[in-house]
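> Below are the sequence and a predicted model; questions follow.
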Amino acid sequence: MNLGVEAEFREIEEKQWSVFFQELDVISNNLPFKHAKLPENKGRNRYREVSPFDHSRVRLQAGTNDYINASLVIIKEARRKYILTQGPLPSTCGHFWQMVWEQRSFGVVMLNRIIELGSVKCTQYWPPSEIKELEFRDTGFKLTLIKEDEKANCIIRHLELENTKTQEARHVIHFHYTAWPDFGPPENPTSFLSFILFVRVSGCLSEDKGPLVVHCSAGIGRSGVFCLVDTCLLLMTTRKDPYSVCVRDVLLEMRKYRMDLVQTPQQLRFAYVAILEGVKPILRSLAIQQSPVMRSLDPFGRMAPKWVHGHHVPFEGVSSWRSQEPMTDSDEEDAPFTFRTSSPPQSPHWL
């Protein structure tokens, strides 16, 4: 298979991932982050060495201090916008939900557990199931747990976020991936790819919604892996030539918006493995479509291309990444991918 990503992967395997990772660090942008180091903002950072760049930091709109450790990452070709942020501190939970409200975000992705290896990685910023409600009086927001759906490798929470000053309320979906091990990345990408698909089919990445909020503990390691895998798989679906996608270039573009995205060589290798597994159904379908009859239909051989919220709907052959029914209601650091869900989809809705 003459696949650019596979060629990249094999070349790096021969070179060693640690060497390749160091080369990436050397050429990654080193942009200013003066606001993060201001005395009044230091207490809002979970880690001293992880700061948002000044040019891409998210600014809080209400209140006397607009600082939050969060970065807006924009990938224009993929038409993707993500907000990557740290796991909230006890003093910044209200700021976190203020940001979600002001940015009109519909979804929050959490890639860590509250406690890992005996250390607190994130404050619980949503209501526990026995309480159902939390109020953040410092920023004027109230959060209510409407529904919690626990799956094998993730928990999907439906929340109501209310602005107590205006009494306006919005629905927010919280996607909590619980299968990332304490040591290193997952052994295989199956559950991670399934989790990305859960997020996609919810509608949270639709262009008519605000940016998807993604966090782990520092907001650079696992968060970077999530955005890199999602973006590369999307580009491989929408480009005329899926072989032209270069993971290295996509990561370097993302690092222009938030420092050190994808934090370790092991995480980067896992991202490549996940992309290679996730793209297999697309390439198998593409190969089928290259017959003389199918080539006459369109550049990808798709029999019935559609667009949903600005994204291509793959044709029926893309089984593992086929459209799904929308669901209604400091980071630590390969098996074939088969997507399965406990609830089979009813109708197409690729995002």
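Structure received.
> Going by C-alpha atoms from here, please, whenever you check contacts or count neighbours.
Noted.
> how deep is V250 tucked in, by neighbour count?
17 (other C-alpha atoms under 10 Å).
> In whatever helix or strand R10 lives in, which residues are buried?
Secondary structure from DSSP states H and E places R10 in helix 4-15. For helix 4-15, the neighbour count (16 or more other C-alpha atoms under 10 Å) marks V5, E6, F9, I12 as buried.
> Make TSV out of the residues you listed and add distance to E116.
Output for the buried residues of helix 4-15, formatted as TSV (distance: C-alpha to C-alpha, whole Å):
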residue	distance to E116
V5	32
E6	33
F9	30
I12	30
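> that older thread, now the helix holding R10, how far from the centre of its chain.
Chain-centre distance of helix 4-15: 24 Å, with C-alpha atoms, centre = their mean, to the nearest Å.
> ok, and what's touching stretch 254-264?
With contact meaning C-alpha atoms under 8 Å, 6 or more residues apart in numbering, stretch 254-264 is reached by 21, 25, 28-31, 50-53, 55-56, 71-75, 84, 220-225, 251, 268, 331, 333.
> Among those, which ones are in helices?
F21, D25, R222, S223, G224, V225, L251, L268 (DSSP state H).
> pretty sure the third one contacts L111?
Yes: counting by C-alpha atoms under 8 Å, R222 touches L111, with 6.5 Å between them.
> Compare those two and say which is more crowded by neighbours.
Taking neighbours as other C-alpha under 10 Å, R222 and L111 compare with R222 leading, 30 against 25.
> That one and V262, how far apart?
R222 is 7 Å from V262, where distance means C-alpha to C-alpha, to the nearest Å.
> With T238 instead?
Distance, T238 to V262, by C-alpha to C-alpha: 24 Å.
> can you check K151 too?
26 Å.
> Which one's more surrounded, these two?
Shown here are K151 and V262; by other C-alpha under 10 Å, V262 has more neighbours (27 against 13).
> ok, now how distant is E13 from Q267?
Plainly put, E13 is 14 Å away from Q267 if you go by C-alpha to C-alpha.
> quick one on the thing from earlier: ok, and the most crowded of the ones in helices among the contacts of stretch 254-264?
Counting neighbours by other C-alpha under 10 Å, R222 leads the ones in helices among the contacts of stretch 254-264 with 30 neighbours.
> Next up, a structure to set beside the first:
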Amino acid sequence: MDVALHNAAPSFSYFDLAGECNDHSSRPPSAEDPCSRQSPVVEPPPQAARRVSIRSPIFAPGPTPVFSLASTPTPAFSPALAPTPVSLLPLQPADLRVLLRCSREPLLILDVRLHSAYEDARIASAVHISVPSTLLKRPSFTLARISDSIPDTGQRSKFTSYKRARLIVIYDADCANITDSWPGKQLAKKFATESCDSQALRVFYLKGGFKTFSSVNRDLIDTLPISSSTSASSLSLPSRPTLTLQCQIPKNSSPICPFFTNIRQNTELANGVGDPIPLRLNNLSDSIKSALPNWLKRIACSPSGPQKLAESFYGIEKTEQKRLQKALNPNIVDGFSISAGLERGNKNRYNNIWPYDHSRVKLVKDGDDYVNASFCHALDGKNRYIATQGPLPSTFEDFWRIVWDQRVWVIVMLTTIEEAGQIKCHNYWNDEKMGCFIIRNISTNIVANGTIICRRFSLSHTDYPFTSIREVTHLQYTEWPDFGVPVAPSSLLSLIHEANIASTTTSPMLVHCSAGCGRTGAFCTVDTVLSMLRDSTNNEEDLILKTVLELREKRISMVQTLRQFVLCYEAVIEAFIRQAE
């Protein structure tokens, strides 16, 4: 249902509020006091005229327009009748003052500014809404889901009063850009769609926004600290801790509520990325050192190498933190949207790992096309990957649909089913039939000194009985703990070698661990860099750092820890050692 924005309609100068304003009874009316204004009540339109055209003002302009709640009859809601579209109308700051001080009608005020601005000051009784505009545009992201995203129970209760509210006022900093993408307009559309009595509901935006209103109504501005349950920034994090990296984290800038804790770096970077980690290097002879490109020499042959890696990884983390804060900021439209992952959270294994919309894999089927998987590759790399989470029982069929749709021939699994008593990935290959896919085990072998289980499956689709049965190689690496690294970099090189032998086409290799980012990112990085080194003529550019930064633009947290980042350098240096031998 559309919302009409009446830019040409007059903003109403005052209201008849269906009752006397008691807090001014002890003093005479004053021209400066909006509650003392007197005006005749405009007669409400006849019932037949209440279905107003979406392109015409709700109130006909007159010499002294008056808004009377009491005089406007409210018909009972009938499911058989389509509700009248809710119009987004301008409201003068003086009139909001009247409503706040004198109105006896249900009133809901919504603040759609940045959470940091809301923390500093807000209109009394306003409820803060901070939901990405990309989510608000989705019809499936209902008012009930918006309510669930409000962490404070008191604020949530106020918001649910929209069910009985007659007036809703929405504001941002200055309400200067009321376009289709403005969060307030998206909210108004939802009120139009979901309100049981949209004929009686009026939705306004505040002319001049908070800036104008607060400049003349300081007595109605709340500057008290908000409760810890409302403020994501109230977490007890040190404001300027000193890091091992000899640099400081900027003062906390009041992150956006309610997704603050879903951004991993918001809490993990409070104490930096940890102490520098020495590289595990063996048999690094002078001849091997001379064969290394200059960018790798600066890490492997310098005492300050570990410190440089820690500083580089800290920069990677800060870059992603800023990117996610923008993606979750309802007032910023950026290319790194994660709205699909947020909206379909029941398909995610973890609540802080989502695919970016621009790189996510879309299932080729009718209905829901979402799966937590991302297309990944470095700009100068030839290898292509699909990075995904360990499948859940509810997503087994989706997983095999990716394999079928994208013509995947090699699956690399970097986790065991269970680690430290926790399920990291469910077994998605033991059931012979999963939806329309039939998977049969052809063979199982143990290779690479017992660290890799090599399975071969036949894959067929029941809807395409005459299509050739495909053979898929499944390599499960069993010696890589979550957030950790393999016992030796050489074993990771053995896995990459097996995967490249099995991959005989240009189709993407499907790689997953548990979340599909940390171990998955390290595998993709090392495999990509080794391929790039065969053709690269740039001796100065750090290919590992470049690749990780580019992979993180495709999927969140690719190479998730400093230890995994160091592993990437160890594995590439180990490849030079192997070549020399």
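In hand now; what should we look at? Worth saying up front: this structure is predicted, and the values here are computed from it rather than measured.
> After superposition, what's the TM-score here?
Laid over one another, the chains give 0.73 as their TM-score (TM-score structural alignment, normalised by the length of the first structure), with 271 aligned residues with a C-alpha RMSD of 1.9 Å.
> picking up where we left off before, list the residues that contact both of R222 and L111 of the first structure?
H215, C216.
> returning to what we had before: check what contacts the helix holding R10 of the first structure and list those residues.
Contacts of helix 4-15 of the first structure (C-alpha under 8 Å, 6+ apart): F20, Y243, S244, V245, C246, V247, Y272, L276.
> Show me which of those residues are buried.
F20, Y243, V245, C246, V247, Y272, L276.
> wait, which of the residues you listed is closest to T144 of the first structure?
Relative to T144 of the first structure, the closest of those is Y272; by C-alpha to C-alpha it sits at 37.6 Å.
> what about V58 of the first structure, is that helix, strand or coil?
At V58 of the first structure, secondary structure determined by DSSP: H, G, I helix; E, B strand; the rest coil is strand.
> How many residues are close by the aligned partner of it in the second structure?
In the second structure, V58 of the first structure lines up with V361, judged by TM-score structural alignment. Applying other C-alpha under 10 Å, we find 21 residues neighbouring V361 of the second structure.
> With the one 5 residues further on instead?
For D366 of the second structure, the neighbour count with other C-alpha under 10 Å is 6.
> so it sits in a helix?
No: with three-state DSSP as the criterion, D366 of the second structure is located in coil rather than a helix.
> Surely A515 of the second structure touches P391?
No: A515 of the second structure is not in contact with P391 according to C-alpha under 8 Å; the separation is 9.3 Å.
> Can you check which residues contact both of those two?
R349.
> in the stretch 451-581 of the second structure, which spans are helices?
489-502, 518-533, 543-552, 562-580 (DSSP state H, counting those that start in this stretch).
> so where in the first structure does the second one end up aligned?
Right, helix 518-533 of the second structure. Under the criterion TM-score structural alignment, helix 518-533 of the second structure matches residues 221-236.
> now swap in the third one and tell me
Under TM-score structural alignment, the match for helix 543-552 of the second structure in the first structure covers residues 246-255.
> Burial check on P465 of the second structure, number of neighbours?
9.
> Repeat that for S56 of the first structure.
17.
> any idea how far E8 of the first structure is from it?
Separation of S56 of the first structure from E8 of the first structure (C-alpha to C-alpha) stands at 29 Å.
> repeat for F136 of the first structure
47 Å.
> T85 of the first structure too?
Applying C-alpha to C-alpha to T85 of the first structure and E8 of the first structure gives a distance of 29 Å.
> swap in G43 of the first structure?
Distance from G43 of the first structure to E8 of the first structure, by C-alpha to C-alpha: 41 Å.
> what does H474 of the second structure align to in the first structure?
Aligned by TM-score structural alignment, H474 of the second structure pairs with H174 of the first structure.
> shouldn't its match be in contact with H158?
Yes: counting by C-alpha under 8 Å, H158 is a contact partner of H174 of the first structure at 6.3 Å.
> ok, now which ones touch the closest residue to I275 of the first structure other than its chain neighbours?
Distances taken as C-alpha to C-alpha, 6 or more residues apart in numbering place V229 nearest to I275 of the first structure, at 5.7 Å, with adjacent residues excluded. Each residue near V229 of the first structure by C-alpha under 8 Å, 6+ apart is listed here: A271, Y272, A274, I275.
> for S460 of the second structure, same thing?
Applying C-alpha under 8 Å, 6+ apart to S460 of the second structure gives the contacts F437, I438, I439, T467, S468, I469, R470.
> give me that answer again for 6 Å
Neighbouring residues of S460 of the second structure by C-alpha atoms under 6 Å, 6 or more residues apart in numbering: F437, I438, I469.
> ok, it to W404 of the second structure distance?
S460 of the second structure is 8 Å from W404 of the second structure, by C-alpha to C-alpha.
> do the same with N539 of the second structure
N539 of the second structure is 40 Å from W404 of the second structure, by C-alpha to C-alpha.
> And for D380 of the second structure, the neighbour number?
A count of neighbours around D380 of the second structure, defined by other C-alpha under 10 Å, yields 15.
> Spatially nearest residue to it, not counting backbone neighbours?
Counting by C-alpha to C-alpha, 6+ apart, M532 is the residue found nearest to D380 of the second structure once chain neighbours are left out, at 7.4 Å.
> any idea how far the one you found is from G521 of the second structure?
For M532 of the second structure, the distance to G521 of the second structure equals 16 Å [C-alpha to C-alpha].
> And I501 of the second structure, by the same measure?
Applying C-alpha to C-alpha, the value for I501 of the second structure to G521 of the second structure is 20 Å.
> for L91 of the second structure, same thing?
51 Å.
> Go through the ones in helices among the contacts of stretch 254-264 of the first structure and name the one nearest P181 of the first structure.
Of these, the one sitting nearest to P181 of the first structure (C-alpha to C-alpha) turns out to be R222, at 11.3 Å.
> Alright, I will stop here.
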